[in-house]
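Enquirer: Have a look at this prediction, sequence included:
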Amino acid sequence: MNFKSSISAIFSILLLAIISVNSFAQNAGKGKINGKVIDAVTKLPVDYATISVFKQGATSPFNGISTDAKGTFVIDNIPAGDYKVAVDFLGYTRTTIEHVIVTEGIGTPALNNILLAPVQNQLTGVTITAKAPIIENRIDKMVYNAANDLTAQGGVALDVLKKVPQVSVDIDGNVELQGNANVRFLINGKPSSIFGASLADALQAIPASQIKSIEVITSPGAKYDAAGTGGIINIILKDSKVQGINGSVNLAAGTRLENGSFNLNMRKNNFGVNAFFSGNAQLATTGLNSNNRTSTDASAGTTTNLTQSGNNTQRRSGYQSGLSFNWSITPKDDLTASVGFNHFGNHGNGFSSQDEFKTTTGGATLYDLLSNRISDSRFHVNATDVSLAYKKQFKKEGQELEILYTTSYGKNTFSYFNEQDYLTGGYPTSGSRSNNPGNDRETNISIDYVHPFNKTFTLEGGAKAVIQNLKNVVNTDTLLNDGTYINNANQSYGFNYKRQIYAAYLSVSTSLFKEFLDVKAGIRNEYTNTSADFAGVTIPGYNTVVPSLTFSHKLSPTSSVKASYNYRIERPDYGDLNPFYNISDPHNISTGNPNLKPELSHGIELGYNKSFDGGANIYFGSFYRHNIDDIQQFSTRYDSLNVNGRVYPDVILNQRSNIGTQTTVGANLFGSVPIGKLNLRTNMFFASRTNTNPGISKVTGLAYRINLNATYQFPHDFTAEAFANYNSSQKGLQGTRPYFFFYNIAVRKQFMNKKASLGLQAANPFTHYVTQRGTTFGPGFNQVSIRQVPLQSFGVTLSYKFGKLEFSKDKDKGRDKEDNAMPQGDGGR
């Protein structure tokens, strides 16, 4: 029996054991607090009122809940003791009940008919200033609330991600989660085709001011797609479910980046509309680069030194817009529809001087070839996302049915041009140009059902179909000696790629040993069928069984521990498979690999979380991950490379490959400490990664990330923040990835009753360039690359919130409030 089969068998036995033990578990050992909240004037129930439970003498609650549609609430698992219960709802005066005594195993008498008195002086407009904490650590995810982040507000999504626990971002926008680059990205819990074409460009097209929060899910349960061996990152965009008309405008102007966003929310009774538009532009920035490569050809007895030095100018721009509708058909039936339009692109042009010097092993010069190369590359994507969701809640609390349909259509084009003029050797000018249009269509249909049998046992199940269709055309022209171009038939072609994934899952959530241990166990089955018209390539269908298991235990009302295991899969994406050759630099060519196999991963996590009455919080986690058929870029040196009929000399070919196995062991530490009006946060990540390849010696390297954040609240609504981030270098199979240091500062002044704010930001204010030195080596070559990337920028931001919020006491008309908890989307399925 192989490792995968053993894990599946153990998981099945464990799942049966959990269900069996649950039938004997008794709901004893701790008490509960329950009651009902009503309007003191109308005597109608107050739904969605906030119930907070405090330990006597504490200033922060340790537990809480919201009332249901009937105004009732139940808070279980309360240790015996003396508590204070506070009841709040916007437009009402707070009600506090002192000395609520909970007795072990018995509970407390029901707090029936808690009266909330309406505020006498009714306001014509209400501004909500409640603030969620920057970091929320939940049982299944970690949430970073970007709306409260000052230093990132003038930037883009990548600037926010640099501050999220367990996430690393390098200078090129490559994102890793717990040291793994294979991350599944979602927007509002739903997939989008904008991530398939170029992840880094897509993340640079989303303004930070448009992001409400970012959810990090490192151990997804059975309900989530199995894709992404590193886990899931879910970007939640801003929205509102408050009655009335309200919105916000955010503008940022700077020396390197400009962006803006506009949100408009309208809700009347049970119908709401949300519209938004956001866009950004990275102004032209020029970086410097150099590359030095030494290559040896033992069979020919020669050594080649290639030196390249030049510059590259980059521009980026993008926008997003969307419209969503929400209709609460009945208090138990909810229908949501949305459509979004996305566009982003980049344009780069560069100049490079080259010296190719070839000698014999004895030192005799064979040739010294000098040349200049100019290049130009352009990339743009247009994508449309459409979704329709229906949610049904039943009479039994927690029983829900949800049906979701999403479809995403993307149209992308990549083109390049290069021309090389030889200063010595008498060679004619050479060059090529290529245009690579394609489109991507993905449709997801899912159904999920949740059934709570009792307060400690819940069963979830569902099914999903994912249908993907990729089409691509490559047109390549070659420069002739007379200066004209002719189509190169050997490098012009088209292909179709289709993939269908059919999935079903089942999971249980339960409490064992008198609610001592909370358990969530699940199993998901995904069948993948793929077809492609790549010449000579056949992709067989395969079935993947994905188990997941999570244990959690509350050590106290303010501390908990968690342990989890999951099994994940990383299927090769469009960019990995596309056999198109990017020859914008003829000495450094990249292409896809249609023969890639999926990457498989086993992951184990342990975590501890502790909150303190003063507002401090600490989280420590450790993890182990083992990847099989790990997908990484692999570089191979060729003395001459034949690309569809044309020969290119002294080439490094970069191609994604299944390199073997990768094992990562790491730890993450997050801490937040308020000291008066000063708040200090730190996030540290350490990981040791071992790569094993049959043809290369085993390589182990240590990587770490440390960031520090300090926020100070001055009088008169004036706030200052400073942030610094350091990513260490990383040793890999074929070289080292450069280290990265980034810092920024920001100040913000709020005015007009906090409806408006003005901010100033500075990124790397004392360093114009960030120097990146990386190495690459392999059989027959050794290469050192140095880049100087301009990251210094100064900017100003302006934010304004407008609108009038209306509240109705008529239950039949509905009542909404600002939700401080983060929306769950569709669970990232």
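Expert: That came in fine, so what should we check first?
Enquirer: from here on, contacts and neighbour counts on C-alpha atoms
Expert: Fine.
Enquirer: how much space between residue 344 and residue 501?
Expert: 28 Å (C-alpha to C-alpha, to the nearest Å).
Enquirer: list the contacts for the closest residue to residue 493 other than its chain neighbours?
Expert: With sequence-adjacent residues excluded and distances taken as C-alpha to C-alpha, 6 or more residues apart in numbering, residue 493 is closest to residue 474, at 5.2 Å. Residue 474 makes contact with 434, 435, 436, 437, 491, 492, 493, 494, 580 under the criterion C-alpha atoms under 8 Å, 6 or more residues apart in numbering.
Enquirer: Quick check: residue 474 vs residue 348, distance?
Expert: Distance from residue 474 to residue 348, by C-alpha to C-alpha: 20 Å.
Enquirer: Equivalent analysis for residue 670, please.
Expert: Look at residue 670 and residue 348: by C-alpha to C-alpha, they are 38 Å apart.
Enquirer: same deal with residue 755?
Expert: For residue 755, the distance to residue 348 - C-alpha to C-alpha - is 40 Å.
Enquirer: What distance do you get for the residue nearest the centre of the chain to residue 462?
Expert: Geometric centre of the chain, nearest residue: residue 233, 2.7 Å, by C-alpha atoms, centre = their mean. To residue 462, residue 233 is 22 Å away according to C-alpha to C-alpha.
Enquirer: this is the other structure I want to compare:
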Amino acid sequence: MQRILIPLLLIVLTTFQGLAQQNQNSITISGKVVDSESGQPLEYATFVLQSAESPDQVTGGITDIDGNFEIETAPGTYNIRVEFISYKTYSKQGQTYNLDTNLGSITLSPDVAQLAEVEVVGEKTTVEVRLDKKIYNIGKDLTTSGATISDALSNVPSVNVDIDGAISLRGNENVRILINGKPSALAGFGSTEALQQLPADAIEKVEVITSPSARYDAEGTAGILNIVLKREKTLGFNGSVNLYGGHPTNGGITANANLRTDKFNFFTTVGYRYREGPGNGFFDTRYFDPRQDAFLDSIAYDRNIEDRDIDRINRGVNLNFGMEYFFSEQSSITGSYFYRTGSDEDLTTNVNDYFLNNDPQVGTTRSELETEKDNTHQISLNYINRLDEDGQVLTADVQFSVDEESQNGYIAEPVRYNNTDNTDIAIPMEETSSLQDQTEYLVQSDYVLPFGEGSQFEAGYRGTFENEVTDYRLLQENANGMLEVNVNQTNVFDFTQNVHALYSQYGSKFGDFNFLLGLRMESTQLKGKIESELTEEELQEEFSFPIDTDFDNNYTGLFPTVNLIYEFTERENVSLGYNRRINRPWSWFLNPFPSRSSRTNIFQGNPNLRPAFSNAFDLGYLKRWDKLTLTSSVYYQRETDAFQRVQEQVFITGPGGSQVEVIRNIPFNLATNDRTGAEVGMLYNPTKWLRLNGSVNFFRFSLDGEFNGVDYSQSNNSWFGRFSSKVELPWKIDWQTNAFYRGASDDIQGRSDGILSIDLAFSKDLLNDNATISLNVQDLLNSRKRSSFTTTDFFEQDSDFQWRQRQLRVSFIYRINEQKKRGRQERQDGGEFEEGQF
């Protein structure tokens, strides 16, 4: 690790040494900036001095609370400019200053035309197409006010967030989530749970990267979602407070603040949340042959109906603060700290009824109370140096994240007697505990070199080093009523993933033709060690398939990318992309010890999983009219060694060595997966008071593979579509409706029904547009449920599952020096650098 960090820090430190020293022969230019109508001073207005002889030499400052400014500079001839957001710019050319000078009061007038233009930009959802991604500036989404980032993503074209919170891109769940272009604890370690806890108000834009260039991780066969968080670029102080509450009981407060001067940018976000999220499930399992449960002793049954109620309480605090320091107009360093804490409780009640030939035999009520405490810390340091005005840029990043999570479960299952005289049945109580420690280091450096006419070369390195240790303990009640350790399930799983990546890419433009070619090399080390009181032979027997209890797998791969675009006009283009990707199994999929959420239906990981690889092609078309933007694409992907979950009938060891029959859900490298699809999106603004947004995605996938002698090959068609409308009503009331439908689909062992979800929201501006109150309903029809049918050689099952029931929420937002429809002004050096202009 030191061999990587030390050279990187030396690069950063040597770059800092080029700071210019101040001229000893200097003069002072001062003055005051006021509003032309009210005469009130304008705090944080920008005063710029540009050398008339050397326009590259620019200095300046900002006004204080009284509107005063004072700039120290060398004598000479200057062009002066005074700017303030939503005001007309004041400028004078060729002003000579050889002595200290007070310019007196400079008056600025409001720019009515600019305000009208900014109103469109601030409200309208827009899409920007680059060679390797689509950028959705999601505008003001009423339905996600007071909601989470996960809720906001469900309104982004091509993206689907299912009822469990799993995120998919074009119907493929293997999508990589980045925050501000990097892996982050804000997005969770290998899961999306953190996105269900962070406020949607933090999002600036979402980049949908279906054909990632070489600068991005090769992880994620579906592509990448890059969530760009807000950071104010305008000078001065601004902020907002969002207070919300609703039913089922939920509430919270989120505050954002930003202070920008000519040398510093301070930013912070802090929030508290409390949410009750009731859910439910239903499983009707019919066995083809009667069976007996070890716990139910002499009771035979051929059908089990499980009715599940879930009561969740999620509460916690998130905090993000940092500072950016500008060494000069070209270079800056940013340090930030993120903290999230949670204290959650889940009470799951499973009512089980067992039947034989449709006669009730016995019933049980299984109650599991799970408590969870979670603490996440992340420290980030970023350095950027715009080495020249041609766009040559060097960046360096260091990031450290740690997450500590503890879970405790208390399981009891008293028996309810139905059609039986047996009163001796007693299902033992259980207690579980899980301690999980996760750490991640990230080191990254990127270099961009523009040259020639419209050409650019990029190169960089990224190293990510992750470790996760899960200490799991299961205690079960013995015949004496005492809790004892079940050694068959108690274990420690130590998982490490280290990835080194080098990339380079070259892009250029010839007339109306653009291309970006890249190559990325990634070397992956996946290590796992299982510590258990069982021998390796006993583990093999317990899990019913051979496993490696101490594995160390290494993979090195090359991942080429090709992105092409041809512009017919400024408003019409066609694009073509190719990329090779990898899907690495994460720890949850590798840990072979089964879950305990149900006695009859469990999930179990597979340490034998290998990475899956894919090759993908994407052909896109974009056309813009005055009021309509149309995006479309067709795509094809072939994934080898694809992960698929298979349900099997197995026996696991219970207390006293009893064998308990369960349905196991386990992932395997099952198949080759060919996926073909097409999508069309539309942004239409026919009038100022009406905005429409819709998209449809159709896809077909074909699986070819078998497991344990069973052929799971199949072909399946499915689709999903979304529609959103926003209407401006009288009295400054906005009305927004979002609708989503996912079509039915065939699975490898059954079929899933379609899902319809509708969200509704109203908002009204108050207090001179400094505040907004909104009412929104998520899942208006309470129809966001997964219904499916599963069939195997030994059982068939109908199931329904609803992660969260209909939600009603009222939110109140108050903005401080942050007008609702204000645009975002860029830095005076010509705009903030954004990598990947091709």
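Expert: Nice, I can see it. No experiment lies behind these values; they were computed from the predicted model shown.
Enquirer: right, and the residue nearest to the centre of structure 1 touches residue 181 too?
Expert: No - Residue 233 of structure 1 sits out of contact with residue 181 when judged by C-alpha atoms under 8 Å, with a separation of 11.5 Å.
Enquirer: residues near the closest residue to residue 92 of structure 1 other than its chain neighbours, how many?
Expert: Closest residue to residue 92 of structure 1 apart from its sequence neighbours, by C-alpha to C-alpha, 6+ apart: residue 118 at 4.2 Å. By other C-alpha atoms under 10 Å, the residues close to residue 118 of structure 1 number 18.
Enquirer: for residue 118 of structure 1, what are its contacts?
Expert: 39, 40, 41, 91, 92, 93.
Enquirer: Helices of structure 1, start to end?
Expert: 3-22, 157-161, 194-197, 199-203, 574-577 (DSSP state H).
Enquirer: Mind listing residues that contact the longest one?
Expert: Going back to what we said before, that points to helix 3-22 of structure 1. Against helix 3-22 of structure 1 from outside (C-alpha under 8 Å, 6+ apart): 457, 510, 511, 512, 521, 522, 545, 547.
Enquirer: Give me the buried subset of those residues.
Expert: Burial by neighbour count, judged by 16 or more other C-alpha atoms under 10 Å, picks out 457, 510, 511, 512, 521, 522, 545, 547 from the contacts of helix 3-22 of structure 1.
Enquirer: Aligned to the first one, what sits in structure 2?
Expert: Alignment note: residue 457 of structure 1 maps to residue 455 in structure 2; criterion TM-score structural alignment.
Enquirer: corresponding residues in structure 2 for stretch 720-733 of structure 1?
Expert: With TM-score structural alignment as the criterion, stretch 720-733 of structure 1 aligns to 735-748.
Enquirer: Between the two ends of that stretch, how far is it?
Expert: By C-alpha to C-alpha, the extent of stretch 735-748 of structure 2 from end to end equals 41 Å.
Enquirer: about what we covered before: tell me who's in contact with the match of residue 457 of structure 1.
Expert: 506, 507, 508, 509.
Enquirer: now do residue 421 of structure 1
Expert: Contact partners of residue 421 of structure 1, counting by C-alpha under 8 Å, 6+ apart, are 371, 372, 373, 428, 429, 430.
Enquirer: And the third one? What does it align with in structure 2?
Expert: So the one you mean is residue 373 of structure 1. For residue 373 of structure 1, the residue aligned by TM-score structural alignment is residue 366.
Enquirer: Hmm, its match is touching residue 427, no?
Expert: No - between residue 366 of structure 2 and residue 427 there is no contact under C-alpha under 8 Å: 9.6 Å.
Enquirer: Mutual contacts of the two, please.
Expert: Common contact partners of residue 366 of structure 2 and residue 427 (C-alpha under 8 Å, 6+ apart): 412, 413, 414.
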